[in-house]
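Chemist: Mind looking at a prediction? Sequence and model below.
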Amino acid sequence: MGFRNHFLLLSLMAAFLAVTVNATPPTPHPKPLHQFHIPKPEEKGVNSIGVQGMIYCKAGSELMPLEGAMARITCIAVDKHGFETSSYTVMSETDKAGYFLATMPLAELKEIGNITECKGYLEMSPLMACSIPTDVNKGMTGATLLGPRVLLNNKMHLYSVGPLEYKPVSS
């Protein structure tokens, strides 16, 4: 290999190293406006997190509770550097009043990492006639949880979301 080839090879290696060294690292997961709080074990025996809400069918000005509708709560976990590592999802079905309560044991949440945010979503309507999800209170794009309140009797931090709504197919 002549001088010219060595020079060309060294120039290419230097260019590669310059690009590699100056490469932009991946962007960490943005910090949410509402920091999700996982209770510490010493917080009066709290052993779970709950998310409650209501799901309705809204036809015109009438709100009808949807029994059997499914809500989805999805939480994002990040590592110590702020990079998203995994997610945790729990589903909950509404009762005849349209109320749901999704519970998440702390032991399961702590296994996946540092939870930074959880959001509530409409997942499924039991009525074909009222099955169009709406983004009222961000039921489709992700509703921010409000709270928490500490329920000592239930040993739970309780958050609230919604109310969330479906609309009739004919609307």
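Modeler: Thanks, I have the structure now.

Chemist: C-alpha from now on. contacts and neighbour counts both.
Modeler: Will do.

Chemist: do you know how far C75 is from R4?
Modeler: To R4, C75 is 57 Å away according to Cα to Cα, to the nearest Å.

Chemist: ditto for M91
Modeler: For M91, the distance to R4 equals 66 Å [Cα to Cα].

Chemist: Neighbours of M13, how many?
Modeler: Using other Cα atoms under 10 Å, M13 has 12 other residues around it.

Chemist: circling back to that earlier point, looking at M91 and R4, which is more packed in?
Modeler: Applying other Cα under 10 Å to M91 and R4 shows that M91 carries more neighbours, namely 18 against 9.

Chemist: quick one: the host helix or strand of that one to chain centroid distance?
Modeler: If you go by DSSP states H and E, M91 is part of strand 84-93. Distance of strand 84-93 from the chain centroid (Cα atoms, centre = their mean, to the nearest Å) equals 7 Å.

Chemist: Second structure for comparison follows:
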Amino acid sequence: MAFVPAKALLLVLLLHCFPVLSHGADSVSMAESPHHNAPSYPPVEAPKQPKSSPPAPSQPPVQPPTQSRVYTPSPAPLPQRSFVAVQGVVYCKSCKYSGVDTLLEATPLVGASVKLQCNNTKNPLVQEAKTDKNGYFFMMGPKSITNFGSHKCRVTLATSPMATCKKPTNLHAGLQGAILMPQKQPPVTSLPKQQLPPYQLFTVGPFAFEPSTKCPH
């Protein structure tokens, strides 16, 4: 057997092992490279939120029907019973307006008589009064007549003191009889109140007399 030098044997061994080392280095380099056959995964999508419907409008709470209160009016107080008093004014009409229902250019008639007649009893009850300088009259009714029976009373013209103005007219029912109209204002009489009993005031008129002849031309 021929003798192989030690150096030659070492060289053969190195040549025999070099491809293995080279192949191992390539494997290591491929394993260390991040771009070599990297696994691919599908993109991760965010979880989808379910579509929520808008909230239904809230209904107001149903109130139970309230029972309306029944209003019962209190009875009106009954009027107090009192005596009857009547007031009014009497005029003398201008001859220019004779026969016309107007008081244009009329003047108050002093001393004229008016009559209050109440038919509440079997026999009519009559009271009379005269006018003052302003043509105003005020009189108390019969004491047996109260305001409860005033609807049966009427006031008419009686007489005139003026010869040239003595024809009674039916202005405001001065001839056929005027109905008593309740009056809230106090009378303009000059009589002291303490001399008069409690009464309810009524108003009639104004009344008028007129000339019985035509005006002179």
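Modeler: Okay, I see it. This one's a predicted model, so the numbers in the text were calculated from it and none came from an experiment.

Chemist: Got a TM-score for the pair?
Modeler: Here the TM-score for the pair of chains, by TM-score structural alignment, normalised by the length of structure 1, is 0.61; 118 aligned residues with a Cα RMSD of 2.4 Å.

Chemist: on that earlier part again, list the buried residues for the strand holding M91 of structure 1?
Modeler: By neighbour count, and taking 16 or more other Cα atoms under 10 Å as the criterion, the buried residues in strand 84-93 of structure 1 are E84, S87, Y88, M91, S92, E93.

Chemist: thinking the fifth one is in contact with G98, fair?
Modeler: Going back to what we said before, that points to S92 of structure 1. No. With contact defined as Cα atoms under 8 Å, S92 of structure 1 does not count as touching G98 (11.1 Å).

Chemist: In structure 2, which residue range corresponds to the longest helix along structure 1?
Modeler: Across structure 1, the longest stretch assigned as helix under DSSP state H is helix 3-21. The aligned range for helix 3-21 of structure 1 in structure 2 is empty, by TM-score structural alignment.

Chemist: Need the contact partners of that helix.
Modeler: For helix 3-21 of structure 1, there are no surrounding residues in contact (Cα atoms under 8 Å, 6 or more residues apart in numbering).

Chemist: Strands of structure 1, start to end?
Modeler: Assigned by DSSP state E, the strands in structure 1 fall at 48-59, 62-65, 70-78, 84-93, 99-105, 114-124, 132-133, 143-144, 146-151, 156-167.

Chemist: Same list as before, those that is, but in TSV and with distance to L10 of structure 1 included.
Modeler: Formatted as TSV, the strands of structure 1 follow (distance: least, Cα to Cα, whole Å):
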stretch	distance to L10 of structure 1
strand 48-59	58
strand 62-65	72
strand 70-78	40
strand 84-93	38
strand 99-105	57
strand 114-124	45
strand 132-133	60
strand 143-144	54
strand 146-151	59
strand 156-167	60
